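> coordinates only, sequence not included:
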């Protein structure tokens, strides 16, 4: 299908040029709506209609849930495409087949197929497709015309209803949870955000949700009823009971409508038990109603083997440094609860950097009570929040939320901030880096000496 051809007639001559071209569409921003992706896929013959998708939405936990699903499906003998964002290390991370990134040459070939279509659409009333729209089309082409997976684990970019990924009709949906994030686009109430996420629910397609707020649950029940979709809700149709916790991971008992199963995972934090339970319910639907066949041993090994970078990830032992991409209030609440439960330490030293489009007061209200030294810095990204502005917000909350002995350090250069964190963290202490995944990506690459890190949304 020409995915590796480069000839002189091709507008993009290298992998780097292809990535630069796609990222060059970022200034067109996040423009909710499906018109441009519909036009692109029509021009390609609607390749998405050949594929089976598991559509995953939610405020937090989408990436981890995709990791659980991918790992267990692979262990069960199925071929799996996994489309996620943002990526931590390299642009190709977002397009995976059986746990491996798309080859650079394949991405180049597919980009050259999309390039003239993007140019054509740009000249119409629709305007230029965005970076995420082109990435989504590229993923569909890759899975439908290059590698042909049995199933595609398909993560939403933002929201659900008007998200570009909503172009597909899945075989099952998973909505992990609902929280206050991207309120400038999705709405500033739980009901509004839940309504956007519920937009992925399709007529007759079963949906699993781990949402717990009554107002979100009400939205999902109403939407599922209107679409004649069966809703499997945490706490009603299925549940989990945490049974064990140690330095290597944790155990829980999954209780579903068809059976119970004890499961072990290595991802840390009680919230990962919830994410894993949601993924397990999805697998049970596939097994019970869609002729997917799984041996229990493969399911158990799949959950145990699932990993997800930048989520309560211990990346260094001397001193101990944990990375966690918590960047909204719900993420901060989970981090503040999980860190003291998992680790023993004398002082907690936290380095954080944020984007300017977020409301960080609630984040800080959750995290400040457990921190001894806070280093505020700036991610290497165009929409970064000024470190001084973040520090000013900390000062406003200091008296009510922080320890009286809190030491606040402002260091805009993230590399200098990381060096400060490492110098101040003794073997009895714990260093944590949190905030936007753009910061996590750079810090992770630096600590693990990864030279090919690209990072981005």
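Arrived safely, thanks for sending. The structure presented is a predicted model; accordingly, all values stated were derived computationally and were not measured.
> from here on, contacts and neighbour counts on C-alpha atoms
Noted.
> quick one: which helix or strand includes the most centrally placed residue in the chain?
Centroid-nearest residue in the chain: residue 63, 3.5 Å away (criterion: CA atoms, centre = their mean). For residue 63, the host element (DSSP states H and E) is helix 62-75.
> now tell me what touches that helix from outside.
With contacts defined as CA atoms under 8 Å, 6 or more residues apart in numbering, helix 62-75 is touched by 56, 79-82, 84-85, 98-99, 153-155, 176, 272, 275-276, 278-280, 283, 298-303, 305-308.
> just how off-centre is the helix or strand that comes right after it within its chain?
Remark: after helix 62-75, the chain's next helix or strand is strand 80-83, criterion DSSP H and E. In terms of CA atoms, centre = their mean, to the nearest Å, the centre of strand 80-83 is found 13 Å from the chain centre.
> comparison target below:
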């Protein structure tokens, strides 16, 4: 089996993979001697911001001289993006080697009558094998879905559990109230391990506080924070920031999105919580945030093109607030696609409130869950009377904005859309 065949096999797993509690993951990891138990791990869950926080932590601890493994999801272009060491994607050769090790055990499990591990369980086990083989000193672990039943929750004693912003997403699985969703995310909180909480929503805070009491986990709330933006370009933000844990008089964040400041505050709080175990100099933090890059989140490709993977109401609110505040002098066109299992109606309603958007282009992506164009158009027309176009050829739309005459194209609604645009820009089609 070669690399391409291994990827094809993994991508086919959702067709026959069935979630079976943690039994599949336990069985797989046991065969490799439970490598996750000997790794120092930072475990991060949340609805929005968890990938950004993980990436910032990875950059910070790399800058501090550690060999850092980072497991994330989803990928935008290549599946290798999910496995990083020192912010470099796994090579095709190492990916194949890890897959063959895990696949061999999976075949034994199937012969013994056990169910096939799911897509995500397989990838998580591959990540643990890869990080163990490469001798990483710290693992940054992003949950896939929820927390309590997530495959990543095989981690028994993380250095710290981090909970980012919580909002309505995957409600059919996680629950239809913030309290229920918070309880699922809070499932990663472990006995006697500290917890960092980004949210200041009362119903979320109450749930997480109660879980921390039960688990004897010391809680470190990120908010309130005090920050001041001193300069903003279309690529970066200069700001000062402080809360009761730290003070930085000047940081430059390699992102133009103000909401990333809260994610930076969460990463900085986490670093401070772990300061007695892993020392990090302020100068290392400064350099790390200057290098930080997390694609597809208010990602300014050039002055005429922004990619944002916002795919729930709170993400869309942050996106529209940002473009209205900072790009209202531009003629903004929105390229939109969404998944039909998301709360697309309220996302579209929020988009239509943004007066800075002057034109809508609707499209689809190569994903069976994508919302059908007629339903997408019907929903937009319910909330706004802006010019609406249908265009299945994303490359054609992107081509129009390669050189800008002051117009701005924003691609939003789904990380799948962001991934397809990234693929086009990288010549992947």
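Sure, I can see it. No experiment lies behind these values; they were computed from the predicted model shown.
> residue in structure 2 matching the residue nearest to the centre of structure 1?
With TM-score structural alignment as the criterion, residue 63 of structure 1 lines up with residue 51 in structure 2.
> gap between whatever residue of structure 1 lines up with residue 196 of structure 2 and residue 400 of structure 1?
Taking TM-score structural alignment, the alignment pairs residue 196 of structure 2 with residue 208 from structure 1. The gap separating residue 208 of structure 1 from residue 400 of structure 1 is 39 Å, by CA to CA, to the nearest Å.
> for these two, indicate the residue with more neighbours.
Using other CA atoms under 10 Å, the more surrounded residue of residue 208 of structure 1 and residue 400 is residue 208, with 26 against 12.
> quick one: that one and residue 281 touch, right?
Yes. The pair residue 208 of structure 1 and residue 281 qualifies as a contact (CA atoms under 8 Å) at a distance of 7.0 Å.
> overlap in contacts, the two.
With contacts taken as CA under 8 Å, 6+ apart, residue 208 of structure 1 and residue 281 have residue 232 as neighbours in common.
> that's a helix at residue 168 of structure 2, yeah?
No. Under the criterion used here (DSSP: H, G, I helix; E, B strand; the rest coil), residue 168 of structure 2 is coil, not part of a helix.
> just give me the neighbour total for it.
The burial count assigned to residue 168 of structure 2 is 19, neighbours taken as other CA under 10 Å.
> swap in residue 218 of structure 1?
14.
> with residue 381 of structure 1 instead?
Neighbours around residue 381 of structure 1, by other CA under 10 Å: 14.
> does it sit in a helix, a strand or a coil?
Using three-state DSSP, the structure places residue 381 of structure 1 in coil.
> now it: how far from residue 98 of structure 1?
Counting by CA to CA, the gap from residue 381 of structure 1 to residue 98 of structure 1 is 31 Å.
> what does residue 195 of structure 1 give?
Distance, residue 195 of structure 1 to residue 98 of structure 1, by CA to CA: 32 Å.
> same thing with residue 387 of structure 1?
Using CA to CA, residue 387 of structure 1 is found at 40 Å from residue 98 of structure 1.
> these two - which one has more neighbours?
Set side by side, residue 387 of structure 1 and residue 98 show more neighbours around residue 387, with 22 against 16, by other CA under 10 Å.
> now the more buried one, nearest residue through space, not along the chain?
For residue 387 of structure 1, ignoring the flanking residues on the chain, the nearest one in space by CA to CA, 6 or more residues apart in numbering is residue 377 at 5.1 Å.
> what does that neighbour align to in structure 2?
Residue 377 of structure 1 maps onto residue 363 in structure 2, with residues paired by TM-score structural alignment.
> one more: residue 35 of structure 1?
Using TM-score structural alignment, the partner of residue 35 of structure 1 in structure 2 is residue 23.
> how about stretch 168-180 of structure 2: buried residues?
Buried residues in stretch 168-180 of structure 2, defined by neighbour count with 16 or more other CA atoms under 10 Å: 168-171, 174-175, 178-180.
> quick check: the farthest pair among these?
Greatest spatial distance in the buried residues of stretch 168-180 of structure 2: 170 and 179, 13.7 Å, computed using CA to CA.
> what about the helices in the stretch 101-250 of structure 1?
104-122, 131-142, 183-186, 190-197, 214-226 (DSSP state H, counting those that start in this stretch).
> how big is the offset of the fourth one relative to structure 2?
Following superposition, helix 190-197 of structure 1 is found to deviate from structure 2 by 0.5 Å on average (mean CA distance after the TM-score superposition for structure 1).
> which residues in structure 2 does that helix align to?
Under TM-score structural alignment, the match for helix 190-197 of structure 1 is residues 178-185.
> quick one: residues contacting residue 380 of structure 2.
Going by CA under 8 Å, 6+ apart, residue 380 of structure 2 touches 348-349, 352.
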